[in-house]
Structure formats: C-alpha cells, structure tokens
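Engineer: Return atomic coordinates for the entry below.
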Amino acid sequence: MDAKHTADLVVLTIRDDLLKILLVVRENEPFRGRLALPGGFLRPGEDLERTARRELAEETGLEAHQLPLLQLHTYSDPDRDPRGRVITTAYLAIAPDLPTVAGGTDARSADWVEVDDSLREQLAFDHWIIIDNAMERIRSELEYTPLATSFCPQVFTLSELRRVFELVWGVTMDPGNFRRKVATIKGFVELTGRKRHNRDGGRPADLYRRGRARTLNPPFRRPVGAR
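Structural biologist: All right, here's what the predicted structure looks like:
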C-alpha cells in the first residue's frame, strides 16, 4: 500500500502572558472531538510547505503567506495513523501577537491553548510527540541562537525578552542578571534609542530590536531547574 503524505504545523505565540500553541478540534474520524495540530493531506501539484500554509488557512483562518515556516521533522511510524500508512512532515512557526482564530473545513473549532504537559493525553495521533520535539528544539535554540526575539514584536523591552525565556524554560529569571547576560552577547539585541513609558508612571524602559548575530556567543545557558 502506497503511503500518503501530510503536513502538520506547530504554531507558537505568547498571548495573555502565556506560551500558547494553535490547536484544532477534529470534526472527522479518526479521533473526532480530540485536539490536534492543524494540518492535512498533500494535494496533487503541491509541495509540503504549500500544503501546510493552505491547511493552516483553511482550518484556522490564520493567513500564513508571511508566516516563517521551519521544517521540523518527518514522522513515519507505520502505526501513527489508524487510517493506514501516513507520513507527516511537521513545520514550526513562531510569531508575536498572532490573532484570534476560528475553525474551518474539517476542524470543528480552533483556538490558542497553553503549552502544558496535560496536552499529552488530549491530542490525536502522535501530535504530542511532535509538540514535545518542537519544544525541546526551541529550548535548545534559545541557548545558541536569537530565536527568543521571534516571539517579540519588532521593538521590545528586555522585560518582554526575559519573559520569553521564562515561559519556554519554565523558570523565573533575575532581571539584573538577565540584563547583564544579554549585554555580554554581541549582536543579540540593539538599542533603538527609543523608550516606552510605563502606565504606572515608573521609569521609562529602553526599547530594543533584534541584532545581527545569528548565533549567541557566548551561549545563553539554561539555568539550573529549567526544562
């Protein structure tokens, strides 16, 4: 029997001060009513990235033409789908301030859900494995690349950047130590010369943008107790 191919998407953003993932509720069998990653079958004439972008728009209403997609991994366990041999390629997307979503086509609904270990028992197929792999890649890349800035808007405060590390690594970080670590990494972030005034009347916060570095040197090591 020939294998069928699908594309699935791990789309992450920070909303309501929580790390959230885009999930759908399946309308059809198998796993009707269960949470799942958005995604679907490859169509004739499509490459997998086009499939991923089309399925994301159809199932969630999220327009993905400008959303950066990173190919994560291909999953080919023979028993991963009860319908038969289905091989999926997972894509990872990270962006700030992604909008409200709504279910469409074969998704009963779509929503942003907090990334939490409780999802392990709620997800269809092997989608928890895919999410777990994606999260470990992100946790690792935060140490060695400027990936954390992908969760931030074009200009951001160091407090906002620190919160990305805290949410992804599951730790609380000292603001002063964080600021000093960032300052030692050349090209990680750059001052914009602008400030953001706090609503409570406190000291205005410096605004930064992503720097030119592609790798962090020295690395930003995970603290003890981090995921």
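Engineer: going forward, measure contacts between C-alpha atoms and count neighbours the same way
Structural biologist: Fine.
Engineer: Now name the helix or strand holding residue 134.
Structural biologist: Residue 134 is part of helix 127-144, with elements assigned from DSSP states H and E.
Engineer: Just the angle for the longest strand along the chain relative to helix 127-144, thanks.
Structural biologist: Secondary structure of the chain read by DSSP state E shows that its longest strand is strand 4-15. Put simply, strand 4-15 runs at 50 degrees to helix 127-144, going by axes from the mean of the first three to the mean of the last three CA atoms, to 10 degrees.
Engineer: For residue 55, which residues are in contact?
Structural biologist: Shown in contact with residue 55 (CA atoms under 8 Å, 6 or more residues apart in numbering): 38-40.
Engineer: Likewise for residue 25?
Structural biologist: Per CA under 8 Å, 6+ apart, neighbours of residue 25: 32-36, 107-110.
Engineer: Turn those into a markdown table, including distance to residue 222 and secondary structure.
Structural biologist: What follows is these, written out as a markdown table (distance: CA to CA, whole Å; DSSP: H, G, I helix; E, B strand; the rest coil):
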| residue | distance to residue 222 | secondary structure |
| --- | --- | --- |
| 32 | 39 | coil |
| 33 | 37 | coil |
| 34 | 34 | coil |
| 35 | 31 | strand |
| 36 | 30 | strand |
| 107 | 37 | strand |
| 108 | 39 | strand |
| 109 | 36 | strand |
| 110 | 33 | strand |
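Engineer: Let's compare: structure for the following, please.
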Amino acid sequence: MNGVGHGQHALLTVDLVVLTVRDDQLQVVLIERGKDPFRGRLALPGGFVRSNEDIDEAAVRELAEEAGLDGRQLHLEQLRTYATPGRDPRGRVASVAYLALAPDLPIPVAGTDARNARWAPIDSVIDRPNALAFDHDRILADGVERARAKLEYTTLATAFCLPTFTISDLRRVYEVVWSTTIDARNFHRKVVNAENFLTPTGGKRASEVGRPAALYRAGGATVLYPPMLRSSAAHAGDVAG
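Structural biologist: This next block holds a predicted model:
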C-alpha cells in the first residue's frame, strides 16, 4: 500500500477480491506485502485512495499497480466498507472493498510495494485463521459469498465465461463457484429457458466426443428469472426454478 500524509483523523483504502476460474478451481489474486505492516504476509491487492481520486478510479489503479490487471476489463462492483477500529495497525483506516470477476485472467504481475502476486485456490486460503494480513480473511470470505449468492439471482455467472461459451462451460462455472455437482440435462433446460440469460451465436464448438456443442453469449438480462438456488443444487444435484 502507498504512503499517506499525516494529521488525518481517518484514512481510506480500497481492497480487491479478484476471482476467476483457473485449472477448474475458483481462485483469488493475492500479493505478498513488501512493506510493513505485515511485511512478507499474503494480502488482497489494494492501497490508499489519493486525495483527489474517485474511489472507483483508485480500485482500477491499484489493480494495475499491484497485480498488473486492467480493472476496466473486469466485472467490478463495491462489496462493502470495513471500518472496525484496530483493523489496521497504522491508525484509523476504513477500506472500501471491491469484488472483481473475469474469465481466463493472466498470471498477475506484482508492482509498486508488492513483492509477489499470484493466483491461489480459494480452498487453500478461506477458513484458515489469519491466512491473510489485516482483516482480509473476512473480506475474502464476504467476496466469495457475494459471488456465490449472486449466481442464484443474477446473470453474473457469465462474467466468468469467455465472450462465447457452451452450456457445459457455464455449468462448470456454477459447479466450481458453488463447490457442487449439477445435473447437466436439467441445467441445460433451465438456462436456455431463462428470460434473456443467453443468446445463441449460431456457431458450434467441435468436441472430441459427441456432437459439436452450441455456442452462446451473455444475453441482456441482469436478473436471472427463474432463479437457480444453491440449496437445490447441493442437495439434489439439480437447479431450482
């Protein structure tokens, strides 16, 4: 994180939960801190908001500086604000956390005060006490839960897909993010019938086994109707509608 001026009663930072599906796993960008406090510890990318800077602009800048990622190409939304006293040993610091999602992201490149940047499988970090610096364990858990919840009622799953994708690609996103198995036939029926969720491209992708698979792109809808519920997927191997 960048240095700050003195004499301020409270300081403002941004922290970023950047998620993608890599190697058939839900993964997050982590950086190794190059400065105190928590030098050498893993943390989410982020930093202080400059005095003349919009918060959204700060989030995009920090993604570029600390992980070499272009935030303008990602789905980027505010998660929540974290301002518990004592969360940062440098003083009273509030953080606006962001959730960022995208498909097929490159290996992150560390910059500024980050010594290293990497993708880490969620399962290797989440629910491990004090795995990350500051209160980033809590921020990461909240970001993952936000992504999982929004897959139920919104079309956010397509943010994890390339511009064109198959139904199998989309189903695998749900399975990886939710850590469950979903019935392929029922899933296909639900998503193709969901209002303006997917748009057929007319193209197909050849496969080594079976017939070529139809290609789709994201439709114009942002709300998923009917919704798909994790409880049904987890307990019955199906999606609810």
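Engineer: Show me the strands in structure 1, by range?
Structural biologist: So, for structure 1 - with DSSP E - the strands run 4-15, 18-26, 35-36, 39-41, 70-75, 86-94, 107-114, 189-196, 205-210.
Engineer: would a markdown table of those strands with distance to residue 62 of structure 1 be doable?
Structural biologist: Listed next are the strands of structure 1 as a markdown table, based on distance: least, CA to CA, whole Å:
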| stretch | distance to residue 62 of structure 1 |
| --- | --- |
| strand 4-15 | 10 |
| strand 18-26 | 10 |
| strand 35-36 | 16 |
| strand 39-41 | 12 |
| strand 70-75 | 17 |
| strand 86-94 | 12 |
| strand 107-114 | 10 |
| strand 189-196 | 29 |
| strand 205-210 | 25 |
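Engineer: Point out the most buried one among these.
Structural biologist: Compared across these, strand 35-36 shows the largest average neighbour count, a mean of 25 (mean count of other CA atoms under 10 Å).
Engineer: now that one, how far from the chain's geometric center?
Structural biologist: 16 Å (CA atoms, centre = their mean, to the nearest Å).
Engineer: compared with structure 2, how much does that strand deviate?
Structural biologist: Following the fit onto structure 2, the mean deviation recorded for strand 35-36 of structure 1 is 0.7 Å by mean CA distance after the TM-score superposition for structure 1.
Engineer: circling back to that earlier point, next, the angle strand 86-94 makes with the longest strand of structure 1.
Structural biologist: Going by the same axes, to 10 degrees, strand 4-15 of structure 1 makes 20 degrees with strand 86-94.
Engineer: what's in contact with strand 4-15 of structure 1?
Structural biologist: 19-22, 37-42, 48-49, 51-52, 56, 85-98, 131, 134, 151.
Engineer: Nearest to residue 171 of structure 1 among the strands of structure 1 would be which one?
Structural biologist: With distances scored as CA to CA, the stretch of these nearest to residue 171 of structure 1 is strand 18-26 (12.9 Å).
Engineer: circling back to that earlier point, make a markdown table out of the contacts of residue 25 of structure 1 and add distance to residue 76 of structure 1.
Structural biologist: What follows is the contacts of residue 25 of structure 1, written out as a markdown table (distance: CA to CA, whole Å):
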| residue | distance to residue 76 of structure 1 |
| --- | --- |
| 32 | 22 |
| 33 | 24 |
| 34 | 21 |
| 35 | 20 |
| 36 | 17 |
| 107 | 23 |
| 108 | 26 |
| 109 | 27 |
| 110 | 26 |
